[in-house]
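Q: Quick one, what's the 3D model for this:
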Amino acid sequence: MIRVGLGYDKHVLTEGRKLMLGGVEIPFEKGEAGHSDGDVLLHAITDALLGASGLGDIGSYFPPSEAKWKDADSKLLLKTCWEDVKKAGWHLGNMDCVIALERPKFLPYRQQVIESIAGVLGVEPSQIFVKAKTGEKLGDIGQGRAVEVWATCLLEK
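A: Reported below is the predicted structural model:
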């Protein structure tokens, strides 16, 4: 059996926060506003995996209304959900992600981010791909006010 999952997340960029993408801190003057550490890439990946497995979504696992998740490490959130997905008998075929971000340029950090995600999931880096697109100066993304991510995964049982 195979299933496809789609995850999505968007966060406002604000001063005074770290820009976290895939568990890697990217040097920049702004970071994601969010209840946890705001890592939109890991949040979208978590939702893709949970959706494909039929186990829920990140909000049902870690409600933002609960103070214990304030500033939580998104790698830990992903790892917790991934363990449940594996216990349900699923394994990852591949994961493909798109980051919409005007600045900073993502390419210099891509391999480090891929390896970080693969490390959290315990899979080969070749099973993960991440690419970035700009907003071409249009909308929240293009004006540098937000970062947005789409993640798809293929789970096999």
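
Q: Going by C-alpha atoms from here, please, whenever you check contacts or count neighbours.
A: OK.

Q: helix, strand or coil for Asp71?
A: The three-state assignment at Asp71 reads coil, by DSSP: H, G, I helix; E, B strand; the rest coil.

Q: Not counting its neighbours along the chain, what's nearest it?
A: Leaving aside its chain neighbours, Asp71 sits nearest to Ser36 (3.8 Å; criterion: C-alpha to C-alpha, 6 or more residues apart in numbering).

Q: Could you tell me whether the one you found really is in a helix?
A: No: counting by three-state DSSP, Ser36 is located in no helix; its state is coil.

Q: Let's compare: structure for the following, please.
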Amino acid sequence: MTDLPRTGIGVDVHAWAPEGDSRALWLGCLEWPGERGIEGHSDGDVAAHAACNALLSAAGLGDLGAVFGTGRPELAGASGSRLLEHVASLLQAQGWTIGNVAVQVVAPRPKIGPRRGEMEAAMSAALGGAAVSVSAATTDSLGFVGRVEGLAGLATALVARS
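A: This next block holds a predicted model:
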């Protein structure tokens, strides 16, 4: 049987940090100065985390919790780019090549459009040059995102045997 390309889907959700918290917002492997940060064991980068989940799913290697887990103190505050780099190396070691990753950030803020190209470049660099596309959506004030309780990242990935 021929190895066909495989797709995966990933989701990540984090709550906003309390008002006045000094935690920085990291999203798409970029720091967003002046924006409220989010809670999480690592840097809470929902775009990078969703991409990791999609890649792991496509390669049949589990998910972010199984690979990294919150019980690992050495990963406290770990950057999304570090996690993406590690996932890319896991895939490569298992004989997978990343075709592309598409990520959508679901949040009313920050505005993704002005930094979309930077996000795509930063995430691509962490994945060894793989193609990354980023988009954004709001929920028209519905749900936890609309109530400004948190934000979400959704991603799909395509991988193929090397």
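
Q: what TM-score comes out when they're superposed?
A: For this chain pair, the superposition-based TM-score is 0.93 by TM-score structural alignment, normalised by the length of structure 1; 155 aligned residues with a C-alpha RMSD of 1.3 Å.

Q: And the residue nearest to Asp71 of structure 1? What does it align with in structure 2?
A: Counting by TM-score structural alignment, Ser36 of structure 1 lines up with Ser42 in structure 2.

Q: Where do the helices of structure 1 begin and end?
A: Assigned helices in structure 1, in chain order: 40-53, 58-61, 74-87, 110-121, 139-142 (criterion: DSSP state H).

Q: in the superposition, what's the average offset of the last one relative to structure 2?
A: Looking back up the chat, that one is helix 139-142 of structure 1. Compared with structure 2 after the fit, helix 139-142 of structure 1 shows a mean deviation of 1.4 Å (mean C-alpha distance after the TM-score superposition for structure 1).

Q: And for the fourth one?
A: Between helix 110-121 of structure 1 and the corresponding residues of structure 2, superposition yields a mean separation of 0.4 Å, by mean C-alpha distance after the TM-score superposition for structure 1.

Q: give the contact list for the residue minimising distance to the centre of structure 2.
A: With distances taken as C-alpha atoms, centre = their mean, Ala48 lies nearest the centre of structure 2, 1.9 Å away. The contact partners of Ala48 of structure 2, taken as C-alpha atoms under 8 Å, 6 or more residues apart in numbering, are Leu27, Gly28, Cys29, Gly80, Ser81, Leu83, Leu84, Met123.

Q: Could you do Leu19 of structure 1 as well?
A: Applying C-alpha under 8 Å, 6+ apart, the residues contacting Leu19 of structure 1 are Glu25, Ile26, Pro27, Phe28, Lys30, Gly31, Glu32, Asp39.

Q: correct me, but the first one touches Lys18?
A: Which is Glu25 of structure 1. Yes: counting by C-alpha atoms under 8 Å, Glu25 of structure 1 touches Lys18, with 6.6 Å between them.

Q: quick one: the nearest residue to Thr46 of structure 1 once chain neighbours are set aside from Leu92 of structure 1, how far?
A: Computed as C-alpha to C-alpha, 6+ apart, the closest residue to Thr46 of structure 1 that is not its neighbour in sequence is Leu78, at 5.4 Å. Taking C-alpha to C-alpha, to the nearest Å as the measure, Leu78 of structure 1 falls 14 Å from Leu92 of structure 1.

Q: can you check Leu55 of structure 1 too?
A: 15 Å.

Q: picking that back up, just give me the neighbour total for whatever residue of structure 2 lines up with the residue nearest to Thr46 of structure 1.
A: Matched to structure 2 by TM-score structural alignment, Leu78 of structure 1 sits across from Leu84. For Leu84 of structure 2, the tally of surrounding residues (other C-alpha atoms under 10 Å) stands at 25.

Q: Over to Gly62 of structure 2?
A: Neighbours of Gly62 of structure 2 (other C-alpha under 10 Å): 14.

Q: try Gly34 of structure 2
A: 9.

Q: I'd like the distance between it and Gly77 of structure 2.
A: Counting by C-alpha to C-alpha - Gly34 of structure 2 and Gly77 of structure 2 are separated by 19 Å.

Q: quick revisit: between Leu55 and Leu92 of structure 1, which has more neighbouring residues?
A: Shown here are Leu55 of structure 1 and Leu92; by other C-alpha under 10 Å, Leu92 has more neighbours (22 against 16).

Q: picking up where we left off before, residue contacts, the match of Ser36 of structure 1?
A: Ser42 of structure 2 touches Leu75, Ala76, Gly77, Ala78, Ser79, Gly80, counting by C-alpha under 8 Å, 6+ apart.
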